[in-house]
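1. sequence plus the predicted model coming up.
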Amino acid sequence: MLSLRIASRFNETVVIATDAYVLGKLTSAIPSQPFKLSNMKLQENLNELADPGFNRPASIDVILGSDVFLTLLNGSQVEDECGLTVALRTIFGWIIAGRYNAADSIHSSCAIVSLHTEVDLNNTLRLFGEQEELHRKPKLTSSETKVKEHFNSTLTRNVNGRFIVRLPFDNSKPPLGESLTVAMKRLKSIQKRFES
């Protein structure tokens, strides 16, 4: 990573500082083929284009993130009459974005699909999706719902500040029956054995 300072070609006192990664190649040439400006009325009234050769294929030097890009905008915007392109005023001059009419293309060619990706980009998007995902509460089973209701209905706090909750009992099970008398007899017999 390196620190990058970008200045306007019209005003060298306007400088943007940012950090950047150095890559061997960012993308293929953009646009993929040259196009004529003769039918593009939009750029006729704009002076100080940030890239006067925007209609000719060229390599991409820098890709700016939205945090930097949004600071470049000056708020002026002009759309062409067809709605295909828009010009945005930036501190570097006017930039033109959008689509161009395929009929204005200088070379006819087949459709070319180009995909540019980075392994870190996939991981970053996955992490972004996980952070932005709404955390849904898991659905509770009927017994879990009953336990939660029991907890909420029996929760109290004593004078010492301790929380008290009654133990939940499952009343759907059959009762144990009359086992107290049998248990007492066994306890007494064990006590007699220890005494002797």
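-> Everything's here; your move. The shown structure was predicted, so the numbers you read here are calculated from the model rather than taken from an experiment.

2. okay, CA-based contacts and neighbour counts for the rest of this
-> Will do.

3. Gly129: how many residues sit nearby?
-> Per other Cα atoms under 10 Å, the neighbour tally for Gly129 reads 11.

4. following the one helix or strand it maps to, which helix or strand comes up?
-> In this structure, Gly129 sits in helix 119-132 according to DSSP states H and E. Downstream of helix 119-132, the first helix or strand assigned by DSSP H and E is helix 142-154.

5. can you list the buried residues in stretch 72-82?
-> Residues 72-73, 78-79 are the ones in stretch 72-82 that count as buried (16 or more other Cα atoms under 10 Å).

6. okay, and which of the residues you listed map to helices?
-> Judged by DSSP state H, those include Leu72 as members of helices.

7. closest one of the buried residues of stretch 72-82 to Ala87?
-> Val78 (5.1 Å; Cα to Cα).

8. so the closest one sits against Leu88, correct?
-> Yes: under the criterion of Cα atoms under 8 Å, Val78 makes contact with Leu88 at 6.6 Å.

9. and the comparison structure, right after this:
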Amino acid sequence: MLADPLFNRPQRIHILIRAEIFFDLLCVGQFRLKNSSIVLQKTTFGWIISGSLPNSPSVNVETHCCLTTVSDTDKQLQSFWSIEGYRNSKTPFTGEDSACENHFMHNVTRNQEGRFIVTLPTKLNITLLGNSRDAAIKRFYQLEKRLGRNEALREQYIEFMEEYKSLYEFI
């Protein structure tokens, strides 16, 4: 079932999604069509398709297409609101929720660009983490060993990590 069965006709907009939350809507699952720039990406609301279609040499026409399917609208909306952090006011805060809200109220500032800056709250009882350091180091060495055996995978990993670092340099 299409969420908008009349997607090809101009009509009233029902919802706009801010660019700031776009990446929160993306899920694991992406397919690139072979020999094409078409990409299928799984989202919280279903699959989206993007990319460009090759133009015919004789016709220079821009083509736009939007297709979305929703199996259970109520479930999709609940998922959307959970991503947005909506909380039913009838649900009482836990002690941890109250501590986070209190932390936010006392630590929020705005920088010169107008962005909000808040220090991350920390848990008081860090013993809940357990002894994960040894396991993390062991996994790191296993990864290094695996990457040492596969040069192509190693190069992809380095490229990914460099891109990841560059995305967070502005923070």
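-> Cool, the structure landed. All values derive from a computational prediction rather than experimental measurement.

10. quick one: TM-score?
-> Scored against TM-score structural alignment, normalised by the length of structure 2, the superposed chains reach a TM-score of 0.27; 64 aligned residues with a Cα RMSD of 4.2 Å.

11. follow-up on the earlier one: ok, so of the buried residues of stretch 72-82 of structure 1, who is nearest Lys192 of structure 1?
-> Nearest to Lys192 of structure 1 among the buried residues of stretch 72-82 of structure 1, counting by Cα to Cα, is Leu72 at 94.4 Å.

12. the closest one and Ala17 of structure 1: what is the separation?
-> 11 Å (Cα to Cα, to the nearest Å).

13. and Gly93 of structure 1, by the same measure?
-> 17 Å.

14. who has more neighbours out of those two?
-> Gly93 (23 against 11).

15. relative to Ala183 of structure 1, how far out is that one?
-> 94 Å.

16. so which elements touch the helix or strand encompassing Glu159 of structure 2?
-> Element membership of Glu159 of structure 2 [criterion: DSSP H and E] is helix 151-167. When contacts are defined as 3 or more Cα pairs under 8 Å, 6 or more residues apart in numbering; DSSP states H and E, helix 151-167 of structure 2 packs onto helix 133-149.

17. list the contacts of the helix it packs on.
-> Outside helix 133-149 of structure 2, the residues that touch it by Cα atoms under 8 Å, 6 or more residues apart in numbering are 153-154.

18. in it, what's buried?
-> Neighbour count says helix 133-149 of structure 2 has Leu147 buried, by 16+ other Cα under 10 Å.

19. swap in stretch 76-86 of structure 2?
-> Phe80.

20. surely Ile164 of structure 1 and Thr156 touch.
-> Yes: at 5.2 Å, Ile164 of structure 1 counts as touching Thr156 under the criterion of Cα under 8 Å.

21. quick one: list the elements packing against the longest helix along structure 1.
-> Taking DSSP H as the criterion, structure 1 has its longest helix at helix 180-195. Packing contacts for helix 180-195 of structure 1, counted by 3+ Cα pairs under 8 Å, 6+ apart, involve no helix or strand.

22. roughly how far apart are Ile137 of structure 2 and Leu143 of structure 2?
-> Ile137 of structure 2 is 10 Å from Leu143 of structure 2, by Cα to Cα.

23. re earlier: report the buried residues of the helix holding Glu159 of structure 2.
-> Buried, per 16+ other Cα under 10 Å, within helix 151-167 of structure 2: Arg154.

24. please enumerate the helices of structure 2.
-> Taking DSSP H, the helices of structure 2 run over residues 19-25, 73-84, 95-107, 133-149, 151-167.

25. what is the burial count for Leu4 of structure 1?
-> Using other Cα under 10 Å: Leu4 of structure 1 sits among 14 other residues.

26. I meant to write Phe23 of structure 2 there.
-> Counted with other Cα under 10 Å, the neighbours of Phe23 of structure 2 add up to 9.

27. same check on Ala87 of structure 1?
-> Residues near Ala87 of structure 1, counting by other Cα under 10 Å: 20.

28. excluding chain neighbours, give the residue nearest to it in space.
-> Ile96 (4.4 Å; Cα to Cα, 6 or more residues apart in numbering).

29. what's the burial count for that neighbour?
-> Based on other Cα under 10 Å, the number of other residues close to Ile96 of structure 1 is 22.

30. tell me which residues in the lengthiest strand in structure 2 are buried?
-> Determined from DSSP state E, the single longest strand within structure 2 is strand 26-32. Across strand 26-32 of structure 2, burial judged by 16+ other Cα under 10 Å covers Leu26.
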